[in-house]
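[1] sequence and predicted structure are below.
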Amino acid sequence: MSRDITVRRLDAGKAAALKEQLADVLLDCVEGGASVSFMLPMARSTALGFWDKVADGVARGERTLLVAEDEEGVIGTVQLITDLPENQPHRADVAKLLVHRRARNRGVGQQLMLAVEQAARELGKWVLVLDTASAAAERLYERLGWQRVGVVPGYALLPNGELCGTTFYYKQLDRHSA
């Protein structure tokens, strides 16, 4: 069994075509306890509707969608949100870093984060911001040079309804390395 992982950027059409696989990843992450804006029980129709909205945002140029794939299909995804106020043309938000539980500990999250940083550079974005409720993700972000801003206690709910704190990070990219 090959362990090759490919990361690629999706246009709106490809995002729509892969929405079933993207829904599988989102559902797996939520069922695994990830605090990514959704609650349990999560209907498949909710996940599919979310990916329809993401594809629409990609079509409008408001976000970039990246996926990681192995021989079985989509195993991870991350987004770069660029639809921000006009006084922030240099900034973007990194959102929804999701890795299917079957693909964890294979470097998928790191590959996606490096790819989203490169996508940001290509779009002329050099200040990136993200938030997370996951200690494992915190270790990844810090290893990749993200700066911790702080934690807001009780910021969100875990899928099971429990309150959780959220840690905010930023990273300033080299403006001249696109």
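    Everything's here; your move.
[2] rest of the way, CA atoms for contacts and neighbours
    OK.
[3] now do the same end-to-end measure for stretch 36-53.
    Its start and end residues considered, stretch 36-53 measures 15 Å (CA to CA, to the nearest Å).
[4] nope, stretch 24-41 is what I meant
    End-to-end distance (CA to CA), stretch 24-41: 14 Å.
[5] what lies in contact with it?
    42, 44, 47, 74-76, 96, 98-101, 132-134, 156-161 (CA atoms under 8 Å, 6 or more residues apart in numbering).
[6] want to compare, so here's the second one:
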Amino acid sequence: MRTIERLSAEEFEAGIKELADLLVDAVDDGASVGFVTPFGHEEAAAWWRAQYPAVAAGTLAVWACREDGAMTGTISLALAAKPNARHRAEIVKLMVHRTARGRGLSRALLATAERAAPAEGAGLLLLDTETGSTAEHVYLTGGWTRYGIVPDYASSPGGTLQDCSFFYKRLAG
């Protein structure tokens, strides 16, 4: 049984170990999510703990997918802080554990964040991902518009510079 739920600040704090497990798995599998190898559980947990103030303040919404009790995926929606940008938000840290891939979980998580964004005042969503990645395919086929590619934007977990594609999506309503 699959559930996707937004984590309260307390649930987020209690789930940091599982969120760290997802982040370590993503980096170990080569996902360009902001970290390079070697990358361990303590470093991942510290990164998630640093996000707690934003979760508690409501400026970072984090959803977790659970299948049979295990956390298998997550997505976050970062609300813009600037007064002239409060109509937009950024999709960050969409991650699915490699053992749970190929079952539509990325699309389900993305749809969850897209449905929730308007209630947060965000009618325009932005994101970036490694050009040519599986994630890019999810966005290209999910109604997102690629507005540019920046060469050598970020390094892969192994340290090789990779191009990055930037996307936006206008939400109805």
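    That came through, no problem. Remember, it's a predicted structure, so these values are computed and weren't measured experimentally.
[7] what TM-score do we get after superposing?
    Once superposed, chain against chain, the TM-score is 0.96 (TM-score structural alignment, normalised by the length of structure 2); 172 aligned residues with a CA RMSD of 1.0 Å.
[8] that older thread, select only the buried ones of the contacts of stretch 24-41 of structure 1 in PyMOL?
    Remark: buried members of those, expressed as a PyMOL selection using 16 or more other CA atoms under 10 Å:
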select buried, resi 47+74+75+76+96+98+99+100+132+133+156+157+158+159
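[9] how about the helices in structure 1?
    Taking DSSP state H as the criterion, structure 1 contains helices spanning 12-17, 19-31, 44-59, 108-122, 135-143.
[10] format those helices as a markdown table; extra columns: distance to Leu66 of structure 1.
    Shown next, in a markdown table, are the helices of structure 1 (distance: least, CA to CA, whole Å):
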| stretch | distance to Leu66 of structure 1 |
| --- | --- |
| helix 12-17 | 9 |
| helix 19-31 | 11 |
| helix 44-59 | 11 |
| helix 108-122 | 7 |
| helix 135-143 | 17 |
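[11] enumerate every residue touching the aligned residue in structure 1 for Thr59 of structure 2.
    In structure 1, Thr59 of structure 2 lines up with Glu62, judged by TM-score structural alignment. By CA under 8 Å, 6+ apart, the residues touching Glu62 of structure 1 are Ile81, Thr82, Asp83.
[12] how much space separates the last one from Asp4 of structure 1?
    In this view, Asp83 of structure 1 and Asp4 of structure 1 are 33 Å apart by CA to CA.
[13] any idea what Arg143 of structure 1 aligns with in structure 2?
    Here Arg143 of structure 1 is matched to Thr141 in structure 2, going by TM-score structural alignment.
[14] an error on my part: the question was meant for Leu98 of structure 1.
    Match for Leu98 of structure 1 (TM-score structural alignment): Met95.
[15] on that earlier part again, can you count the residues close to the match of Arg143 of structure 1?
    If you count neighbours by other CA atoms under 10 Å, Thr141 of structure 2 ends up with 10.
[16] same deal with the one 10 residues further on?
    Taking other CA under 10 Å as the neighbour definition, Pro151 of structure 2 ends up with a count of 12.
[17] that one and Asp163 touch, don't they?
    Yes: applying CA atoms under 8 Å as the test, Pro151 of structure 2 and Asp163 come out as touching, 4.2 Å apart.
[18] overlap in contacts of the two?
    Between them, Pro151 of structure 2 and Asp163 share no contacting residue, judged by CA under 8 Å, 6+ apart.
[19] just to revisit the earlier point, out of the contacts of Glu62 of structure 1, which are inside strands?
    Ile81 (DSSP state E).
[20] and stretch 157-164 of structure 1, end to end?
    6 Å.
[21] where in structure 2 does that stretch fall?
    Aligned by TM-score structural alignment, stretch 157-164 of structure 1 falls on residues 155-162 of structure 2.
[22] repeat that for stretch 25-33 of structure 1.
    Going by TM-score structural alignment, stretch 25-33 of structure 1 lines up with residues 22-30 of structure 2.
[23] report the buried residues of that stretch.
    Applying a neighbour-count criterion of 16+ other CA under 10 Å, one finds Leu22, Leu23, Val24, Asp25, Ala26, Val27, Asp28 buried in stretch 22-30 of structure 2.
[24] wait, what's in contact with the residue nearest to Lys96 of structure 1 when sequence neighbours are not counted?
    Of all residues beyond its chain neighbours, the one nearest Lys96 of structure 1 is Val78 (5.3 Å), with distances taken as CA to CA, 6 or more residues apart in numbering. Counting by CA under 8 Å, 6+ apart, Val78 of structure 1 makes contact with Leu65, Leu66, Val67, Val94, Ala95, Lys96, Leu97, Leu98, Leu112, Met113, Val116.
[25] one more pass at 10 Å, please.
    Residues in contact with Val78 of structure 1 (CA atoms under 10 Å, 6 or more residues apart in numbering) are 9, 64-68, 94-99, 109, 112-113, 115-116.
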